[in-house]
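Undergrad: Okay, here's the prediction I keep looking at, along with the sequence it came from:
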Amino acid sequence: GVVDIKYCRVRIRKIPSAKCECDTTEETVHHFLFDCPLYRRERWKMERRIGRDAKDLKYLLGTKEGMVETLLFVGDTGRLHRQFGDVHLSIPMDD
């Protein structure tokens, strides 16, 4: 499957441009998670919860704790709601 990030959709020729809505650069996974000014508040919330690990892609996508934080971030942004629905509902909170 393809994540509804513009860079991915351009690569499979679903849309003509990967330009992010923030109009600063292409919307890549890295830009979405770490740089896009549109999600500054949501990113700040994640950084408050997990500190410097919020800037570590290997942590965010390669550990259970990081994946939970990534899902919280994605849910807070609402950016992928059309593709995945409310991801908050799929986050395992017990352990």
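TA: Cool, got the structure.
Undergrad: contacts and neighbour counts: CA atoms only from here.
TA: OK.
Undergrad: Flag every buried residue along stretch 32-50.
TA: Using 16 or more other Cα atoms under 10 Å as the test for burial, stretch 32-50 gives 32, 33, 34, 35, 36, 39, 42, 43, 46.
Undergrad: which residues touch residue 46?
TA: 54, 69, 72, 73 (Cα atoms under 8 Å, 6 or more residues apart in numbering).
Undergrad: which residues does the first one contact?
TA: Taking Cα under 8 Å, 6+ apart as the contact definition, residue 54 lies against 43, 46, 47, 60.
Undergrad: now the first one, nearest residue through space, not along the chain?
TA: Same thing as residue 43. Among residues not flanking residue 43 along the chain, residue 73 sits closest, at 6.8 Å (Cα to Cα, 6 or more residues apart in numbering).
Undergrad: Second structure follows, compare the two:
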Amino acid sequence: SHLHRINCVDSARCPSCGARSESVRHYLQHCPTFADARWRMRTRLGRRAEKMRTLLFTSQGLDELARYNARTGRL
């Protein structure tokens, strides 16, 4: 939805699943399209994968986040 607000995309909808609004949280934790990639990330990080703080601010979280992005082909 941020990209929509700054006119980088035409719609705030998730281009992968059609959810009303795509956010970083939606992409990382909720989008059904990426359930398999998310499962792999959670397998490696455990419950810590549920915390945005872990994904964005720890070296292990950032490593897994890079793998997740590669698996989803989104970034």
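TA: Alright, I've got the coordinates. Not measured: the values here are computed from a predicted model.
Undergrad: Closest one of the contacts of residue 46 of the first structure to residue 8 of the first structure?
TA: residue 73 (19.3 Å; Cα to Cα).
Undergrad: Check whether the aligned partner of residue 68 of the second structure in the first structure sits in a helix, strand or coil.
TA: Here residue 68 of the second structure is matched to residue 73 in the first structure, going by TM-score structural alignment. Judged by DSSP: H, G, I helix; E, B strand; the rest coil, the three-state class of residue 73 of the first structure is helix.
Undergrad: Please give me every residue in contact with residue 73 of the first structure.
TA: 42, 43, 46.
Undergrad: Among these, which lie within helices?
TA: 42, 43, 46 (DSSP state H).
Undergrad: what would those residues look like in TSV with distance to residue 8 of the first structure?
TA: Formatted as TSV, those follow (distance: Cα to Cα, whole Å):
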residue	distance to residue 8 of the first structure
42	22
43	21
46	24
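Undergrad: Next, residue 7 of the second structure: secondary structure please.
TA: coil.
Undergrad: Between all of the contacts of residue 46 of the first structure, which two are separated the most?
TA: Most distant of the contacts of residue 46 of the first structure, by Cα to Cα, are 54 and 72, 11.7 Å apart.
Undergrad: which one of the buried residues of stretch 32-50 of the first structure is nearest residue 25 of the first structure?
TA: residue 36 (8.8 Å).
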